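Undergrad: Take this sequence and fold it.
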Amino acid sequence: MSRYRRSRVEGLKECNSALGQLPRHVGKATLVRFGKKRLEPMKETAKANAPVEEGDLRDSIIVGTRQGSPGQRRKRFADKAAVEIYMGPSADGYPQAVPQEMGSVNNPPAGYMRKAWDEHHDQLLDGIAEDLSGQIAAAAKRVARRQARKG
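TA: Next up is the predicted model:
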């Protein structure tokens, strides 16, 4: 039996429609801000679980729009309004990140990222559509205020 459970998120179709009504740069900024905020608790747990004696690993765990590991390329999306948010070690902590998480011939796994996921994945998805719709509504109000001042 799998230890993973399925999650169902409803309401994202409506959020996507509402995002389509915003200027693309505003929609992308809203999604990035929202995603970073959602991943912050997971990042803090990963930092708390990361081994201290392994170089800059603990301090290198970040939330951002670029993957931290060298040599990985960003995918180009057909939808120019799409965003990706990553949480994990930046390039500063990368050399020791995978061996610490997964283990190696000489060291047992430390599992700092997996512990953070296990602790926070439910919170990450719970209420995501409602929270995102609130952020989109706030962004739409800001856009309307700017347009009213201009015109």
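Undergrad: only C-alpha atoms for contact and neighbour calcs from this point on.
TA: OK.
Undergrad: give the contact list for the residue nearest to the spatial centre of the chain.
TA: Ranked by distance to the mean C-alpha position of the chain (Cα atoms, centre = their mean), the top residue is Ile85 at 3.8 Å. Residues in contact with Ile85, defined by Cα atoms under 8 Å, 6 or more residues apart in numbering, are Val32, Gly35, Lys36, Val63, Gly64, Thr65, Arg66.
Undergrad: which of those are buried?
TA: Buried residues within the contacts of Ile85, defined by neighbour count using 16 or more other Cα atoms under 10 Å: Val32, Gly35, Lys36, Val63, Gly64.
Undergrad: so after the helix or strand hosting the third one, what's the next helix or strand?
TA: With elements delineated by DSSP states H and E, Lys36 resides in helix 24-49, which encompasses its position. The C-terminal neighbour of helix 24-49 among helices and strands, as given by DSSP H and E, is helix 57-60.
Undergrad: I have a second one here; can you model it like the first so I can compare?
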Amino acid sequence: MSDTIKFDNLGYKTLYENLLKLEKTTTQKRVLQKALVEAAEPMADKAAASAPVLDGDLQKSIGVGTKLTDRGRKAAPPKSEDKYRVNAYVGSDSRLAPEATLVEYGTKERVQKTTGRETGSVTPQPFMRPAFYAEAKPTLDRLATIAERLITAAVDRQSRRNAKKGK
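TA: As a prediction, this is how the structure comes out:
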């Protein structure tokens, strides 16, 4: 699920060209990251709505972010050297709901090694995967619209700033 999506491969050539009009790489990345987060919010909302209600922490922990926890970084693919790469992550924060993975995938019957006590199993109750499969295509569609709006606004701001400076 960590596939790289490139604007020019999606047929967004004009969008990509407008993005390159922004002078600073940091501005380009900030605009794209903001667009990614905004486009992914409905996916997080759908996951939270379909998450089982245990104590309410699971629903509250689901969101969109641009940074991973230490645990997430260990599981993520190696960092890319691409200077234009931006990421957004949809999922639960393991610090708020450490049970999220157990709920999503379930567990088999467990027995404690020292005491032999059986601790039972957890039936899978997927909430993140169904949200991803339902929202993947709509998220890409939203991303194009949102990115176009944000890129256009950033290019306009840059033009106004340059006009004031006399560039």
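Undergrad: Just the TM-score for the two chains, thanks.
TA: Once the chains are overlaid, their TM-score stands at 0.80 when taken by TM-score structural alignment, normalised by the length of structure 1; 143 aligned residues with a Cα RMSD of 2.3 Å.
Undergrad: And the helix holding Lys36 of structure 1, what does it pack against?
TA: When contacts are defined as 3 or more Cα pairs under 8 Å, 6 or more residues apart in numbering; DSSP states H and E, helix 24-49 of structure 1 packs onto helix 57-60, strand 61-64, strand 86-89, helix 112-125, helix 128-150.
Undergrad: quick one: which of the ones you listed is nearest Glu14 of structure 1?
TA: Proximity to Glu14 of structure 1, assessed across those by Cα to Cα, is greatest for helix 128-150 (8.2 Å).
Undergrad: what's that closest one in contact with?
TA: The set of residues that contact helix 128-150 of structure 1 without belonging to it, under Cα under 8 Å, 6+ apart, is Val9, Glu10, Gly11, Leu12, Cys15, Ala18, Leu19, Leu22, Val26, Gly27, Thr30, Phe34.
Undergrad: Which of the three states applies to the fifth one?
TA: In this case it means Cys15 of structure 1. At Cys15 of structure 1, secondary structure determined by DSSP: H, G, I helix; E, B strand; the rest coil is helix.
Undergrad: Leaving out sequence neighbours, find the closest residue to it.
TA: In space, and not counting its chain neighbours, Cys15 of structure 1 is closest to Ser133: 5.7 Å by Cα to Cα, 6 or more residues apart in numbering.
Undergrad: Which position in structure 2 pairs with the one you found?
TA: Using TM-score structural alignment as the criterion, Ser133 of structure 1 maps onto Glu148 of structure 2.
Undergrad: Tell me how many other residues crowd that match.
TA: Glu148 of structure 2 is surrounded by 21 other residues when neighbours are defined as other Cα atoms under 10 Å.
Undergrad: again with Asp122 of structure 1
TA: Taking other Cα under 10 Å as the criterion, the count of residues near Asp122 of structure 1 is 11.
Undergrad: Kindly report the same for the one 5 residues further on.
TA: When neighbours are counted by other Cα under 10 Å, Gly127 of structure 1 registers 13.
Undergrad: Equivalent analysis for Phe127 of structure 2, please.
TA: Using other Cα under 10 Å, Phe127 of structure 2 has 22 other residues around it.
Undergrad: Pull the contacting residues for it.
TA: Going by Cα under 8 Å, 6+ apart, Phe127 of structure 2 touches Ala47, Ala48, Ser50, Ala51, Pro52, Glu104.
Undergrad: now for the fourth one: what does it line up with in structure 1?
TA: To tie it back to what came earlier, the one meant is Ala51 of structure 2. Under the alignment defined by TM-score structural alignment, Ala51 of structure 2 corresponds to Ala50 in structure 1.
Undergrad: From Met42 of structure 1, how far out is that match?
TA: From Ala50 of structure 1 over to Met42 of structure 1 the distance is 12 Å, taken as Cα to Cα, to the nearest Å.
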